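Undergrad: how would this look folded up:
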Amino acid sequence: MDALSYLFDWKTFLLLGAIFVPLEHLFGMHPEQKHLRRGWMLDLIYATFNGAIIKIGSMLLIYAGIVAGRLMIPEFVRAAVGSQPYWIQVIEVLVIADIGFYLIHRAFHTFPALWKFHAVHHSIEELDWLAANRVHPIDQILTKAGSLIPCFALGFSEAALVTYAVIYQWHAILLHSNVTVRIGPLRWLLASPDFHHWHHSDHREAYNKNYAGQLSFLDVLFGTAHMPDGQPTKYGCSDNVPETYGKQLLYPFRQILLRRRRRTSKADILSTGS
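TA: Predicted coordinates for the structure are as follows:
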């Protein structure tokens, strides 16, 4: 039972379902979408098996960040950061972590090798609360590391970091859910489902937009915000991503290897021609 709980936090999963399924029914962004929509079983498999891989990988990278922080950042700085009032630390962690998230997320969209890992997440064609789980482990590990290593290195308190982790988990589910949340002008400050759905949309004008995780003002600041009136009508990406869990885990590596072979073949042809 302990091993199963480590792999799959079923209590949290059931709680999330009990909250978000009714919300999607009452306030659906796309009310015509079925609860058992395309790909829901695949996303359930991700929710079941991805947890342990991501936890182990993230812990190793974060531990490396803690060690590096102790070596590079003076102890008096770490002590000053950790002694701040709890609520100030939470706000600072949210800002620092989301800047890291924004930069890593943008890198996954910019560099072809990284995109192959992130394309797995963007292969989702219908979004709901369960869709947030479809993330390649390498994608999630690097994203978590980029977000949290600076926070651990700076010496923020455990309470502030745990609070951020809870906010991040629940907010990520909300962003992917099939729920419309109207927050008026605050949409330019805080990320909402409407904001993140445009990031997942297959609309050319929305490509490479809305990278932030919690704070949409980062996209406003860096010129990547896209929040028109209305909702997307099409989701997904142009990559031919496989439709099974195992093949999706292998997909990025196969694509990178294939690209290297093509480069090698092209170089050989050019060399022979000369």
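Undergrad: from here on, contacts and neighbour counts on C-alpha atoms
TA: Will do.
Undergrad: could you pull out the helices for the stretch 151-274 of the chain?
TA: Using DSSP state H, counting those that start in this stretch, the helices of the stretch 151-274 of the chain run over 158-176, 193-200, 217-222, 245-273.
Undergrad: to check against the first, give me the structure of this:
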Amino acid sequence: MNWPHLLLLAALPPFVVACGRAGLSDANMLTLGTLLSLAWLMWAERRWPARPDWTPGRSELLRDGAFLGLNAATDALGGLLVAALALHLRALWPATAAPMAGVAPWFAWPLAVALGELGPYALHRWAHADGWGWRVHALHHAPERVNASNNIATHPINVLWNQLSRVLPWLLLGFDAHVIAWAALFIQVQSFAVHANIAGALGPLNRLIGTAELHRWHHSIHPAEALNYGTAIPLWDQLLGTWRSPGSTGPARVGVAGVPGGAAWRVWRALLLAPFCARCNRAQRSTPRRA
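TA: Next comes the predicted model:
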């Protein structure tokens, strides 16, 4: 049983309550919750690794730390852009067209989570179909190990499109700010948990929440295995035919064919530039979809 993942999810409600009583803003609650969750999962990975050979080395942690800084700045910029776009659209949007305004939080939160996963699910599935979307998304699949820290190794464009497709519908539909923060925290925590290299299974819970057992298969180098596009929950995979049972073992190999997944700066620079630079893309063999 993957107890670290379950304990983390169980800790979220009391954490949110404690932050509210301490007077923390939603933004600070989200930041603190994300960092504490990442620290907990990285500690658990060291203590109970599913695959010891997937434990990140110093150079990989430095790479992931650089992406943490880059994407934190991207996330902050994206928040400003989404807010500005939402204000512009709401000026054209009748006040009565905000159906979630005033809805009880206990009912609104699961709807926010489900809706918040739909846009990123669709974009994620599109990005795996080769073309420009894959040139953006390939960076996240390049590591040859799957662990909590390299969840952060994601192209800034990928961060922006996820944020836009998730947060803009929340704002336009009138979800309460606290509900948005709680849903965002759950989705963010889940994104780290499903990448965490922690031993143990969650069994029937694979059909209710995203788990490492499901997501490791998504990082397989073989297309037939690389499904399960959802992260926080498998709802849209189940409804749209892309959910696959995790089985008893993980994929034999993860990564991207033709792209070395180590921490060499030249590789990551090329992957960062690939969406904009045809020459860089050719240098990475057009970041091929899979072997």
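Undergrad: coming back round to it: most tightly packed of the helices of the stretch 151-274 of structure 1?
TA: Compared across the helices of the stretch 151-274 of structure 1, helix 193-200 shows the largest average neighbour count, a mean of 25 (mean count of other CA atoms under 10 Å).
Undergrad: so can I have a markdown table of the helices of the stretch 151-274 of structure 1 showing distance to Ile124 of structure 1?
TA: Putting the helices of the stretch 151-274 of structure 1 into a markdown table (distance: least, CA to CA, whole Å) gives the following:
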| stretch | distance to Ile124 of structure 1 |
| --- | --- |
| helix 158-176 | 10 |
| helix 193-200 | 8 |
| helix 217-222 | 22 |
| helix 245-273 | 12 |
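Undergrad: and Ser123 of structure 1, which of those helices is closest to it?
TA: Comparison of those against Ser123 of structure 1 by CA to CA identifies helix 193-200 as nearest, at 8.9 Å.
Undergrad: show me what Ala44 of structure 2 lines up with in structure 1.
TA: Here Ala44 of structure 2 is matched to Leu23 in structure 1, going by TM-score structural alignment.
Undergrad: which residues touch its match?
TA: Val179 (CA atoms under 8 Å, 6 or more residues apart in numbering).
Undergrad: distance of it from Trp188 of structure 1?
TA: 23 Å (CA to CA, to the nearest Å).
Undergrad: helix or strand for the match of Ala44 of structure 2, which one?
TA: Assigned by DSSP states H and E, Leu23 of structure 1 belongs to helix 10-26.
Undergrad: residues of that helix that come out buried?
TA: Leu16, Phe20, Val21, Leu23, Glu24, His25 (16 or more other CA atoms under 10 Å).
Undergrad: quick one, helices of the stretch 1-150 of structure 2?
TA: Using DSSP H, counting those that start in this stretch, helices in the stretch 1-150 of structure 2 cover 3-21, 26-47, 58-91, 105-127, 131-141.
Undergrad: looking at those helices, spot the one closest to Val179 of structure 2.
TA: Closest among the helices of the stretch 1-150 of structure 2, once you apply CA to CA, is helix 105-127, at 5.7 Å.
Undergrad: how big is the offset of the closest one relative to structure 1?
TA: Helix 105-127 of structure 2: mean distance to aligned residues in structure 1 after superposition is 1.0 Å, counting by mean CA distance after the TM-score superposition for structure 1.
Undergrad: which residues in structure 1 does that helix match up with?
TA: Taking TM-score structural alignment, helix 105-127 of structure 2 hits residues 86-108 over in structure 1.
Undergrad: what does that stretch contact?
TA: 81-82, 114-115, 117-118, 142-144, 146-148, 150-151, 156-157, 159-161, 163-164, 208, 211-215, 218.
Undergrad: looking at structure 1, name the residue matched to Leu92 of structure 2.
TA: For Leu92 of structure 2, the residue aligned by TM-score structural alignment is Leu71.
Undergrad: kindly report the same for Ala138 of structure 2.
TA: Using TM-score structural alignment, Ala138 of structure 2 pairs with Ala119 in structure 1.
Undergrad: thinking again about what came up before, most tightly surrounded among the helices of the stretch 1-150 of structure 2?
TA: Per residue and on average, the most neighbours among the helices of the stretch 1-150 of structure 2 fall to helix 131-141, with a mean of 22 (mean count of other CA under 10 Å).
Undergrad: coming back round to it: list the contacts of the match of Ala138 of structure 2.
TA: Cys237, Asp239, Val241 are the contacts of Ala119 of structure 1 under CA under 8 Å, 6+ apart.
Undergrad: shared with structure 2, which of those?
TA: Of the contacts of Ala119 of structure 1, the ones still in contact in structure 2 (both residues aligned by TM-score structural alignment, their matches' CA atoms under 8 Å) are Cys237.
Undergrad: Ala142 of structure 2 contacts Arg253, correct?
TA: No: using CA atoms under 8 Å, Ala142 of structure 2 is not in contact with Arg253; the gap is 11.5 Å.
Undergrad: hang on, the earlier thing: average gap between the helix holding Leu23 of structure 1 and structure 2?
TA: Averaged out, helix 10-26 of structure 1 is 4.0 Å away (mean CA distance after the TM-score superposition for structure 1).
Undergrad: any idea how far Ala68 of structure 1 lies from Ser58 of structure 1?
TA: 15 Å.
Undergrad: nope, Ala64 of structure 1 is what I was after
TA: For Ala64 of structure 1, the distance to Ser58 of structure 1 (CA to CA) stands at 10 Å.
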